[in-house]
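> I would like to see how this sequence folds:
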Amino acid sequence: MKPKHAVDCNFDPLGRCHTKCVDGSRLARSKAFAGIKLLAMGIAFLVGAHVFLITPKARAHDALPTAAQPQGWSYPFSCCSGYDCREVADNAIGERPEGYVIEGTGEVITYADSRIKNSPDGVFHWCSVAGANDGHTVCLFVPPRGF
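As a prediction, this is how the structure comes out:
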């Protein structure tokens, strides 16, 4: 059954008005659709806020357990995006008078550089951009001298 409209209102087979109607039913449908859209966006916002606020903070990935750190340890977020850091062999990092040398890239990191961090487990860990073997150093975890 078609809703009551003015004489100049044309309907499609589903009973929807396609021309200007005197009673403004087209405007009413438009406002109803906007309200539904606004409600859906509000629900999506609340779900997103709940996930963001309730779930634990995102952590960088963990270093593997070692004898010195049997539980492993977490790389700081500032150094690692979940795949940038890894343990490297002692011979992958050289010590020269000018600083630490990343043997694979030849990059020199001076001893005073803020990217150098203390290694909690006594082994070298290298964090490079995107975890690439030829990437720029983000952080270098070095064992303390005499470890």
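> For the rest of this, base every contact and every neighbour count on C-alpha atoms.
Noted.
> List the buried residues in the host helix or strand of residue 52.
Using DSSP states H and E, the element containing residue 52 is helix 25-54. By neighbour count on 16 or more other Cα atoms under 10 Å, the buried set for helix 25-54 is 25, 26.
> which one is residue 99 nearest to, not counting chain neighbours?
In space, and not counting its chain neighbours, residue 99 is closest to residue 110: 4.1 Å by Cα to Cα, 6 or more residues apart in numbering.
> Before we compare anything, build this one as well:
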Amino acid sequence: MRGFIFLLAGLSATTALAHDAPNGWQYPSACCSTMDCRKVAQNDISERPQGYIVRATGEVLPYADSRVRMSPDGEYHWCSASGKAYGKTICLFVPPRAY
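Have a look, this model is predicted:
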């Protein structure tokens, strides 16, 4: 019985941590299915007049797109379908824009 409790506790901890960003904040459930979101390098996302460009997919997300969200830690985070490197964007967390 004790082993079952430890196993259950371990599974619960894994599930909870899967929604956490590396800096401790949580990805919203609308963006993440326990594996879809991850921090990405600044050069993986570029800003153009038409919006944010996700280099891996070539997708253009206009600045007003509902998938674009402010990043709580000032870093880029990308949530893609099934967490795939070339999956369609679910959410993109971006640092505040400079003026």
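> what about the helix holding residue 52 of the first structure, distance to the chain center?
What separates the centre of helix 25-54 of the first structure from the centre of its chain is 25 Å, taken as Cα atoms, centre = their mean, to the nearest Å.
> Other residues contacting the next helix or strand after that helix?
Downstream of helix 25-54 of the first structure, the first helix or strand assigned by DSSP H and E is strand 62-63. For strand 62-63 of the first structure, contacts defined as Cα atoms under 8 Å, 6 or more residues apart in numbering pick out 72, 73, 74, 75, 86, 87.
> try it again with 7 Å
Here strand 62-63 of the first structure makes contact (Cα atoms under 7 Å, 6 or more residues apart in numbering) with 72, 73, 74, 75, 86.
> All the strands of the first structure, in order from the start?
62-63, 73-74, 85-87, 93-96, 99-102, 108-109, 116-118, 125-128, 137-142 (DSSP state E).
> Throw those strands into a markdown table and include distance to residue 35 of the first structure and mean neighbour count, thanks.
Shown next, in a markdown table, are these (distance: least, Cα to Cα, whole Å; neighbours: other Cα atoms under 10 Å):
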| stretch | distance to residue 35 of the first structure | mean neighbour count |
| --- | --- | --- |
| strand 62-63 | 46 | 18 |
| strand 73-74 | 46 | 15 |
| strand 85-87 | 48 | 21 |
| strand 93-96 | 61 | 15 |
| strand 99-102 | 59 | 18 |
| strand 108-109 | 58 | 18 |
| strand 116-118 | 53 | 16 |
| strand 125-128 | 48 | 24 |
| strand 137-142 | 48 | 23 |
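> As TSV, these with distance to residue 46 of the first structure would be great.
Below are those laid out as TSV (distance: least, Cα to Cα, whole Å):
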stretch	distance to residue 46 of the first structure
strand 62-63	31
strand 73-74	31
strand 85-87	34
strand 93-96	48
strand 99-102	47
strand 108-109	46
strand 116-118	39
strand 125-128	36
strand 137-142	35
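> what about residue 31 of the second structure, neighbour count?
21 (other Cα atoms under 10 Å).
> residue in the first structure matching it?
Matched to the first structure by TM-score structural alignment, residue 31 of the second structure sits across from residue 79.
> so that match touches residue 139, yeah?
Yes - with contact defined as Cα atoms under 7 Å, residue 79 of the first structure counts as touching residue 139 (5.6 Å).
> and for these two, which residues touch both?
Joint contacts of residue 79 of the first structure and residue 139 (Cα under 7 Å, 6+ apart) are residue 127.
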